[in-house]
Each structure stands twice: as structure tokens, then as C-alpha cells.
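> Next comes the sequence, and after it the predicted model I'd like to discuss.
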Amino acid sequence: MSNPNRSNVPEPRGSFDLLTPEAAVTAVESAFGFVLDGTVNPYPSYVNRVYGMRRDEGTDVVAKFYRPGRWTPEALAEEHEFMLDCAAAEIPVAAPLPDENGETVAELTISDDEAEQTYYFSVFPKMGGRNFDAETDDHWVRLGGILGRCHRVGASREAVHRAVCRPEDLTAGFVRELSDERVVHPGCREEFEQICETTIATIAPLFDDAFFQRVHGDCHRGNILDRPGDGLLIIDFDDMMVAPPVQDIWLLLPGYATDCGRELENLIDGYEQFRPFDRRTLELIEPLRFMRMVYFLAWRARQRHDYWFRVAYPDWGSEAFWIQEIEDLRTQATVIRNELPAIT
């Protein structure tokens, strides 16, 4: 039976239109050998589909269905390897559970009269906690400390299937994708490409001498929880990448680095209790912010055919939308030029 919510837009990569909670429960039971009690709680996630489930004996688990086309099984295995390495080093993370074959990535294929889609998925223990709002110097030192521990583990292996955070590769690829798929409004495309190409050329040399390693990749404060009695917990390694360690530092800051000197110093003090930090890479913070802005545009674009996205953001991609996004990119490019006069 066809989905009545689906428009005449061709089925794109990355659609969740075929995945239902019932299909998710059946897939988890089949792959992991669990007996579930039927509880299904959808979690808010704009990239993946995430469901809270409960086993018959009362244990809560979280099933994550990864957006199709985003990661290969090999890339997902490297994400899980990093998390398991952290767990082995007694760093609090929600490490993936093995299925009946000992693997942490399972596969589900669903089809109807109109389309077929394959989903990779994994199951994690549910580990609750509260948001950790750093309010004191000691809090910022604690955040730096758990990052230092995580990065010490991250440097112990390579990850050859994950994204490498270089502007001339990663960010330029997102710009090409947005342009080639004609996502950018025609009246804005030339200006968008120009500001991105100019800024990428400006910032790319700054990354030449940086040390790259496995990092969390999306280490904002919402992904670090406080569990009283157990300490801080790092969650959601979905954007794990190979990047300079400062990538995980800057996302924790409440504003521009120039306005967050105290927080930054305390972060680094905590970090350096476990491993050295190259302070020269602080000059990458504002370039990384520009790169994240482009990244976010590309990932929103990959969701634009999802039914829920079209309903929630009917004006996404309009000319007015792109005029504002380009103005934001231009503002950030100006910040970079002002802070890095030696390379402009």
C-alpha cells in the first residue's frame, strides 16, 4: 500500500518515509534476539530515527536507525570502535550492544509499491543524565578533562572510513553537493559559491600543520550529560570524524573564542591533565565555525524530501532563506578575516 503522506517528489537518498515504529521493533527483536514489551518512544533527532524500547525483563534500550546514504557499514564500525575503546578506558559512554552475531551494526530493508530502502541500525543501553551547564571554573576544567581522556584514546587508532575535517575536501564537497543538486536558490547560487570558495581558500592553509586524529566531532554541551555519582557521560558519536582536537573544544564554548577566554583556559587546563594541547590550533576555531555552518546547510538539504521536514520547514530553501544564510556566512567570513590578518 502506498504512503498517503508521500508527495510526487522522487524518493531521495536518506528518506525515512518507509520506516515505522512497528518495523523498527521487529527488526531489533530479530537481529538482537531481544523480546520487547512493545514500548516505543520516538526521540527527537533530525538526522537519524531513534526509538526508546524496553525488553521484557525491564531493561531500557535505545535503537538508532541511521539515515540511509550517510555512512557505510565500515564507517559505522569505526564509530563504534571508538566508543568501545573509550569504554575500555573507563570513559563513560553509551557503547553499542552486540547483536546475535557479535556485530554492532545490523541491517533492515523495507519496500512498498513505490520504493525500497535499506537502513543500518544499532542498539545502545539507555543511560540517562541531566544537561551539564558549566557555571564555575571547576565545571569547565571537568569538561576539559573528559575531552582530554577521550582524545587520548582517540589518538590510539586511525579511522580510514570517516570524514576528514579539511576545508578543501569536506567543506568544498558540501558546497558542490548543494550547487550540483540545485538546492541553492538560482538568484543566490553565484554569491553562495563565491563566499564559500573564497573562504575555503583562505582557511585551508591553516590546517596544513595540524595534528589529525579521531574526535567526537559534535561535542556541544547537549552531548555531555551529568550523572550524579557517576560523573560526566559523552553521548552521540554519530558525527565522529578525523580532525584537529580543537574541533571538540570550540563547540563547548558559549560564544566566540575571543569572548570566552576564561572558559577556554579552564577547558585547556582540564584537557592538559591528560594530554598536551596544541594552542596554535586555536586559530582554527572560527574557520571551523564557518565549516560547520556549511555542513549544517548540507545536512538539512539531505532531509528536504522527508515528509516531516517539508511540514515543519515549508520555507526552507526559499530565496529569502538563502539570502539570510549567505549573510550569516559573510558575517562569519568577516570574523575570520579580522582575526587572521596574516593570511588575508
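Sure, I can see it. What you see is a predicted model, and the numbers here were worked out from it, not measured in a lab. Numbers count the residues shown, from 1 in each chain.
> C-alpha from now on. contacts and neighbour counts both.
Will do.
> mind listing what the nearest residue to residue 163 once chain neighbours are set aside touches?
Spatial nearest neighbour of residue 163, excluding adjacent residues (Cα to Cα, 6 or more residues apart in numbering): residue 241 at 5.2 Å. Shown in contact with residue 241 (Cα atoms under 8 Å, 6 or more residues apart in numbering): 159, 162-165, 213-217.
> let's bring in a second one:
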Amino acid sequence: MPQNDFAFQGLGPDTLIKAIETLGIYPDSGLLALNSYENRVYQFSDDNRRRYVVKFYRPGRWSIEQIVEEHQFTLDLQAEEIPAVAPLQINGRTLHEFEGYHFCLFPSVGGRAFEPDDLDQLERLGRQIGRLHAVAQTASFNYRETISYNGFVTDSVVELRRSELIPDGLKTAFFAILEPLAERLAGTPLANFPVQRLHGDCHIGNILQWDDKLTFVDFDDCRMGPAVQDLWMMLNGSRAEQTVQLDALIEGYEEFCSFDKAQLLLIEPLRGFRIIQYMAWLSKRWQDSAFQRAFPWFAEERYWENQVLALKEQLAALDEEPLKLGF
């Protein structure tokens, strides 16, 4: 096992190439690093001009069983012709190991990040998520995590309490709003709703568009939770705008999968979960140079000033009536 789980110190170019070659695939191009912070992901072409993406998992983040469940989920989707990028099965396995690193190989899929600019596109996206969930509900995860208050909020507050990145002059104001928000979120009625397999990080950056085809990528954060988790991150703008967007998403979604409208009351609490967890995630990974290069603003005072305002706004949002469908 590598000695430094955060910096991938043992994962140099020679190790990368040797690992790939153990699968009988021989890179004939350079390894192009792709945007990935938790893991290390590279695109390359082999000596037959086939294009691949190789993903090396951050050691210690997920267990082997959890990674295999991620892979099986994408294979289940693929078997039902849901556009989702699944790892290749090589020698009967999707997960491989080399010198303590676990990795997998994907086909390289073209496309650009999906940018819905009208309600028809959101309805189309809703159909795709509905199709995904119809398959997701046919089985459960046994090892992947379930969305919970402790996992998203309690643990994150502990991490932020010990973080040295919050400026001293803002700590009092920051925790004066973080603590009451965390206390309010403790009352989130997650236990009142059934859970299912989820993409888990379903935002437009994880959906590729090629012509009229939408493809789901990056299931690294897949987990169990309420269905609305894979929908709310598509909403933005004013309350009125979000209501119209939600109508379009659910209208498409329900062509393939029924949706419990009572889950709409979870949208703002889940948004609060994510705001807090995201800050803690960056703090926890800050010693990884990849994070410092990608998120230099995280160590700036202005970022934390803005977070104080964001936390206040989110606490106020919890006092508003939940979004309702217009139809």
C-alpha cells in the first residue's frame, strides 16, 4: 500500500504504464491527465489507436467491495441500454491492482458537458434520470454508503472545527452560523423516505452530451438515498425559476419512474448537507497538491466571507415552504 494516500506519491509515469500493460494493453500516446481530484484519471491511445481512460482510485477511500458495487451498478445500467459509462471487463474483472493501487479501464467517450438552456432539454434530462432510477430500484447496494446526517454534516463539522484554513478573524462568525444550520439539518426526516441506488453526484458536469445523446459519467459517489438527490442539483435561479425547472424534470422523469412528491421537502436540507460537506471535503484533501492547484481560492479570506453569507442564506431557505410542482 502506498505510504501517502493523499499525494499518490508512488504513482509515477512508469507505474501508470506498467499497470496498464498488465492488462495486455500498451499505451502508444502520452497519458493526458483529466479533471479528477479524488482519484487520478488519464486518457490515452493504445498501439491499435483505440482510446481509453484509466482511473486509479485514491487508496483508502472506498473498500474493494464498494468499488465493485459501483462498477456493477454501471454494468446494470448498460445492460438496460441506459447511457452510462461502465468500466471494461478484462480477464473477467473490472477492478485491477498493481503495486497497491486499484484501477480500472473505461472506453473513452466523447462529448461535452450538458448545458440545458430550455425546458425541453430539462424534460429530456428528467426522462434519462427516470430511466436510470427505474433500473436503480431493481437492486440495492450492500456496501456503498447511505446519505445520512452524520456522514454529511456531523463528520464535516468536526473536520471544519480542526481546519487551519478558516481565517482567525472569521472563525467566530463562521461557526456562529454553521452550528445553528447543522442543528436545523439534524431534523431532516430522511428516515421517512425509502432509499435506492443513486448516481449520488448528479449534476450537469457529470452528464456528457454528444449530438442528441446524454451519457452519465463518474459514479464514484454513488450511494443509497432518496430519489430527489439525483434531481435537485439541476435546479438553479430564483424560486419561480426552480419551480418551472422542477416541473420539466419531473414531467420527463415520470414517463419512466414514479416520483414521490413528498420528497420535495428534502431539497433544501440536502442542499445544506452538500454545502457543508463540500467545504469539509476540500479541507480534508487540502494537503493534496492537486486540490491546491484546482481550488486556490479555498485558502483565501474572501471565500470564507462568502461562505458565511451562503450559510445564512441556506438557513433562511429552510424556513421557506418547500418547492411545489406547478402541475
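All right, it came through fine. Given the structure is predicted, the values throughout are model-derived calculations rather than measurements.
> hmm, back to that, any chance of CSV for the contacts of residue 241 of structure 1, columns secondary structure and neighbour count?
Output for the contacts of residue 241 of structure 1, formatted as CSV (DSSP: H, G, I helix; E, B strand; the rest coil; neighbours: other Cα atoms under 10 Å):
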residue, secondary structure, neighbour count
159, coil, 21
162, coil, 20
163, coil, 18
164, strand, 19
165, coil, 20
213, strand, 21
214, strand, 28
215, strand, 27
216, coil, 27
217, coil, 23
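> closest to residue 82 of structure 1 among those?
In terms of Cα to Cα, no member of the contacts of residue 241 of structure 1 lies closer to residue 82 of structure 1 than residue 214, at 7.8 Å.
> Check whether the closest one really touches residue 240, as I assumed.
Yes - if you go by Cα atoms under 8 Å, residue 214 of structure 1 and residue 240 touch, sitting 7.1 Å apart.
> hey, where'd the strands end up in structure 1?
Using DSSP state E, the strands of structure 1 run over residues 36-43, 49-55, 60-65, 106-111, 116-125, 130-131, 213-215, 224-227, 231-234, 241-243.
> returning to that earlier point: mind putting the contacts of residue 241 of structure 1 into TSV with distance to residue 315 of structure 1?
Formatted as TSV, these follow (distance: Cα to Cα, whole Å):
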residue	distance to residue 315 of structure 1
159	38
162	32
163	30
164	32
165	30
213	38
214	36
215	34
216	32
217	29
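> Pick out whichever of those sits closest to residue 175 of structure 1.
residue 165 (14.2 Å).
> What lines up with residue 97 of structure 1 in structure 2?
Here residue 97 of structure 1 is matched to residue 88 in structure 2, going by TM-score structural alignment.
> Kindly report the same for residue 126 of structure 1.
Under the alignment (TM-score structural alignment), residue 126 of structure 1 maps onto residue 108 of structure 2.
> again, but for residue 59 of structure 1
So residue 59 of structure 1 corresponds to residue 50, using TM-score structural alignment.
> same deal with residue 153 of structure 1?
Aligned partner of residue 153 of structure 1 by TM-score structural alignment: residue 135.
> Give me the nearest residue to that match, chain neighbours excluded.
Excluding the flanking residues, the one nearest residue 135 of structure 2 by Cα to Cα, 6+ apart is residue 77, at 6.5 Å.
> Am I right that the match of residue 97 of structure 1 is in contact with residue 105?
Yes - counting by Cα under 8 Å, residue 88 of structure 2 does reach residue 105; the two are 5.7 Å apart.
> ok, these two, which is more surrounded?
Neighbours were counted for residue 88 of structure 2 and for residue 105 using other Cα atoms under 10 Å; residue 105 has more, 23 against 17.
> which stretches of the stretch 101-250 of structure 2 form helices?
All helices of the stretch 101-250 of structure 2, identified by DSSP state H, counting those that start in this stretch, fall at 119-136, 149, 155-162, 168-185, 239-253.
> Give me the mean deviation of the last one from structure 1.
Here the mean offset of helix 239-253 of structure 2 against structure 1 after fitting is 1.5 Å, by mean Cα distance after the TM-score superposition for structure 1.
> Quick check: buried residues in that helix?
242-253 (16 or more other Cα atoms under 10 Å).
> Nearest residue to the most centrally placed residue in structure 2 in space, please, no chain neighbours.
For structure 2, the residue nearest the mean C-alpha position is residue 201 (2.8 Å; Cα atoms, centre = their mean). In space, not counting the residues next to it along the chain, residue 201 of structure 2 is nearest to residue 221; the distance is 6.0 Å by Cα to Cα, 6+ apart.
> Now do the one you found: how many residues are near it, please.
Neighbour count of residue 221 of structure 2, defined by other Cα under 10 Å: 16.
> what does it align to in structure 1?
Under the alignment (TM-score structural alignment), residue 221 of structure 2 maps onto residue 239.
> Tell me how far its match lies from residue 47 of structure 1.
Plainly put, residue 239 of structure 1 is 10 Å away from residue 47 of structure 1 if you go by Cα to Cα, to the nearest Å.
> still on that earlier bit, run a quick check on the match of residue 126 of structure 1 versus residue 53, I expect a contact.
Yes - Residue 108 of structure 2 lies in contact with residue 53 (Cα under 8 Å); the separation is 5.4 Å.
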